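Peer 1: Fold the stuff below for me.
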Amino acid sequence: MKEDEVTKSGIVLPDTAEKEKPEKAEVVAVGPGKLLKNGERSEMPVQPGQKVLFTKYGPTEIKIDDEELLIAGLDDVLAVVEE
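Peer 2: A predicted model of the protein is given here:
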């Protein structure tokens, strides 16, 4: 069994931390954008059809008509992937 790693600042990184990598998925729909203080909406940085990397534990899993989907906020999206 591998020991946990400790950073110089004292943060303990468990053995599982280095094995967990971002997940990849295709965007099927997006919301209207974040509501700004001035009442307008921000432009969405991702669009349907794009592939994105996202944090493993951020999105919420749902099932619609026997199809498993993820709902993720923009804070969960790490990058847009061009293939």
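Peer 1: Going by C-alpha atoms from here, please, whenever you check contacts or count neighbours.
Peer 2: Noted.
Peer 1: Going by neighbour count, which residues of stretch 61-75 are buried?
Peer 2: By neighbour count with 16 or more other C-alpha atoms under 10 Å, stretch 61-75 contains the buried residues Ala72.
Peer 1: how far does that stretch sit from the chain's center?
Peer 2: 12 Å (C-alpha atoms, centre = their mean, to the nearest Å).
Peer 1: How about stretch 75-83?
Peer 2: Distance of stretch 75-83 from the chain centroid (C-alpha atoms, centre = their mean) equals 8 Å.
Peer 1: Second input sequence below; structure requested for side-by-side comparison:
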Amino acid sequence: MKIRPVEDHLAVKLSTTENEKTVGGIIIPDTAKEKPQIAEVIAVGNDEDLQKIIKVGDKVLFGKYAGTEIEFEGEKLLILAKSDLLAIVE
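Peer 2: I've put the predicted structure just below:
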């Protein structure tokens, strides 16, 4: 199964990290960490202007509270609108 965003939306793959352990041995769960603001694009909507700018495989920077986080086929994805994008990371 594939995911296909519509209009000016895109799907990005969030990096999943394991629970981190501090020097003192305290485990920091994912819920206590800040979510990453750079992710890899896995699907682009059908908006022509967006397709000219963003391609699958690009890394993008987005706002801290932007998008809708979903789990699709065991992967954490974020659905972003074109207006949520801040920059392309090269």
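Peer 1: In space, what's closest to the aligned residue in structure 1 for Val60 of structure 2 - neighbours in sequence excluded?
Peer 2: Counting by TM-score structural alignment, Val60 of structure 2 lines up with Val52 in structure 1. Closest residue in space to Val52 of structure 1, ignoring its immediate chain neighbours: Val80 at 4.4 Å, by C-alpha to C-alpha, 6 or more residues apart in numbering.
Peer 1: In this model Gly49 seems to touch the one you found, though I could be wrong.
Peer 2: No - Val80 of structure 1 is beyond contact range of Gly49, at 10.7 Å (criterion: C-alpha atoms under 8 Å).
Peer 1: More neighbours: the two, which one.
Peer 2: Shown here are Val80 of structure 1 and Gly49; by other C-alpha atoms under 10 Å, Val80 has more neighbours (18 against 11).
Peer 1: wait, what's in contact with Thr68 of structure 2?
Peer 2: By C-alpha atoms under 8 Å, 6 or more residues apart in numbering, the contact set of Thr68 of structure 2 is 78-80.
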